[in-house]
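# 3D, please:
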Amino acid sequence: MTALADRPHMQLSEFEELARLAARTAEGLSLEFIDGRLGIKAVPDGDHDEIVMWLQHLCMQHRPELGLYAERGLVIRAYREGRARPDGTLAPRGSFSGQPEWADPEPVLMAVEVTSYDRDTDRRDRQEKPQAYAATGIPVYLLIDRDTCEVTVFSKPDGDHYDQAVTVRFGTPVEIPAPVGLKLDTEPLKDWVN
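From the prediction side, this is the model:
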């Protein structure tokens, strides 16, 4: 007998229909479905957007063959099927051409999340997403945490979690390992914290 807590709150098909409806009617909300649970991402603030743009610019400068796609819907193959919209998805340019709303994550080199000032950030960005992205096999997860003023680079997924996590304070350079191969000067992040 399976405990009620072990069951998904809704079926994947129900989530996809709800997400389509929300996209048409609920301005500023984005839905995700991770580990059988419905998640709602609020509209990002301007500083959040600036961080994503800053990272896009750096990626274009240092890895022009890659694109940092904002809010790209991904199929997340975790314990239960899921759907996520990372703040940034780094992949070779053209990887999502012809893909549906929820794309195959196979070409993804890095998922990026920038924390928002909402009550679900801890559970969503610091707990569930590292596990879900690692289980999906995404090589790197970059968490830019505005609450703690830290950047964490998760790497070496083993199927359940990331074997390596390097955390630095804003202002400290950090290496993003292969297959990304990028060094970030995190000093500018200090300008985008409330």
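# switch to C-alpha atoms for all contacts and neighbour counts from now on
Will do.
# which positions within stretch 36-55 qualify as buried?
Buried residues in stretch 36-55, counted by 16 or more other Cα atoms under 10 Å: G36, R37, L38, K41, D47, H48, D49, I51, V52, L55.
# next, the structure of the following sequence, for comparison with the previous one:
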Amino acid sequence: MTEGRALTQDVFEDLARHAIRVEEAPWLEFVHGKLGVKATPDGNRGRVIAWLTRLCLQADPNRWLYAYQGLRIGTDREGNARPDGSFARSGAFVGQGEWAGPDDVLMVVEVTSYDEDTDRRDRVEKPRAYAETGIPVYLLIDRDSCEVKVHSQPDGVRYEQVVTVPYGRTVTLPDPVGIELDTEPLKNWTR
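So this is what the prediction gives:
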């Protein structure tokens, strides 16, 4: 990039498209005008997403938890995030490419990574960005605090309701998701 040139969504997507793809390379995100790096999933984080995928499929075989699908986010879709999971109807992202529209997304899932940026990224910036996008439910599996946070009722700025439970409790993922989530297994995938 040339000095003084602002990072825009188009420039970001071009950068992300041409980035060198290397095993274990981090993924790029663009949230609230800031370039961010998302660590690739570790084995336990991947296992959490596989577990959730199975639960979602059992609840409704016509909906799927898509792992790591890039989404255009924010009020004007001026940002890019790669949630650990995006819950939507089966086939929702066909033909959309790396950065899909969020209109069919019922829930996004983030599983915290063990890096210094996770607090700002997963607990502050992404809930706001996903609420601005209008995604009905944001599920945060927080491996630092051993808690699950269910954000719901987006008002275009923030989620009006946040329910927090420790691992081991059952929590409801509200409509339009409509799944009871027993969080006991999460104890096995947190260090």
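# and the TM-score, once the two are fitted together?
The pair, once superposed, lands on a TM-score of 0.94 when counted by TM-score structural alignment, normalised by the length of the second structure; 187 aligned residues with a Cα RMSD of 1.5 Å.
# just to revisit the earlier point, tell me which of the buried residues of stretch 36-55 of the first structure fall in helices.
Mapping the buried residues of stretch 36-55 of the first structure onto helices (DSSP state H) picks out D47, H48, D49, I51, V52, L55.
# what residue of the second structure matches up with L21 of the first structure?
Aligned counterpart of L21 of the first structure in the second structure: H18 (TM-score structural alignment).
# count the neighbours of its match for me.
Neighbours of H18 of the second structure under the rule other Cα atoms under 10 Å: 9.
# which residues of the first structure does stretch 33-43 of the second structure align to?
Residue span in the first structure matched to stretch 33-43 of the second structure, by TM-score structural alignment: 36-46.
# also stretch 144-156 of the second structure?
Under TM-score structural alignment, the match for stretch 144-156 of the second structure is residues 147-159.
# what does stretch 112-121 of the second structure give?
Going by TM-score structural alignment: stretch 112-121 of the second structure matches residues 115-124.
# okay, how far is it across the matching stretch, tip to tip?
9 Å (Cα to Cα, to the nearest Å).
# strands of the first structure, residue ranges please.
In the first structure, the strands defined using DSSP state E lie at 30-34, 37-41, 66-70, 74-77, 81-84, 88-92, 110-114, 140-145, 150-157, 162-169, 174-176, 182-184.
# distance to F15 of the first structure for those strands - can I get that in JSON lines?
As requested, the strands of the first structure are exported to JSON lines (distance: least, Cα to Cα, whole Å):
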{"stretch": "strand 30-34", "distance to F15 of the first structure": "7"}
{"stretch": "strand 37-41", "distance to F15 of the first structure": "8"}
{"stretch": "strand 66-70", "distance to F15 of the first structure": "21"}
{"stretch": "strand 74-77", "distance to F15 of the first structure": "12"}
{"stretch": "strand 81-84", "distance to F15 of the first structure": "9"}
{"stretch": "strand 88-92", "distance to F15 of the first structure": "22"}
{"stretch": "strand 110-114", "distance to F15 of the first structure": "22"}
{"stretch": "strand 140-145", "distance to F15 of the first structure": "24"}
{"stretch": "strand 150-157", "distance to F15 of the first structure": "27"}
{"stretch": "strand 162-169", "distance to F15 of the first structure": "27"}
{"stretch": "strand 174-176", "distance to F15 of the first structure": "33"}
{"stretch": "strand 182-184", "distance to F15 of the first structure": "36"}
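# how about the alignment partner in the first structure of G178 of the second structure: what's its closest non-neighbour residue?
Taking TM-score structural alignment, G178 of the second structure has G181 as its aligned residue in the first structure. Leaving aside its chain neighbours, G181 of the first structure sits nearest to E175 (7.4 Å; criterion: Cα to Cα, 6 or more residues apart in numbering).
# who touches the residue most central in space within the first structure in this structure?
Central residue of the first structure (Cα atoms, centre = their mean): P86, 3.0 Å from the mean position. Neighbour list for P86 of the first structure: A70, E71, R72, G73, A111, V112, E113 [criterion: Cα atoms under 8 Å, 6 or more residues apart in numbering].
# mind checking how far the nearest residue to D182 of the second structure once chain neighbours are set aside is from Q9 of the second structure?
In space, and not counting its chain neighbours, D182 of the second structure is closest to T170: 4.3 Å by Cα to Cα, 6+ apart. Going from T170 of the second structure to Q9 of the second structure by Cα to Cα gives 39 Å.
# could you do L106 of the second structure as well?
24 Å.
# repeat for E24 of the second structure
E24 of the second structure is 24 Å from Q9 of the second structure, by Cα to Cα.
# higher neighbour count, those two?
It is Q9, of E24 of the second structure and Q9, that has more neighbours when counted by other Cα under 10 Å, with 17 against 10.
# you'd agree that one is up against D76?
No. Checked against Cα atoms under 8 Å, the pair Q9 of the second structure and D76 is beyond contact range at 10.9 Å.
# what's the match for the residue nearest to the centre of the first structure in the second structure?
Under TM-score structural alignment, P86 of the first structure pairs with P83 in the second structure.
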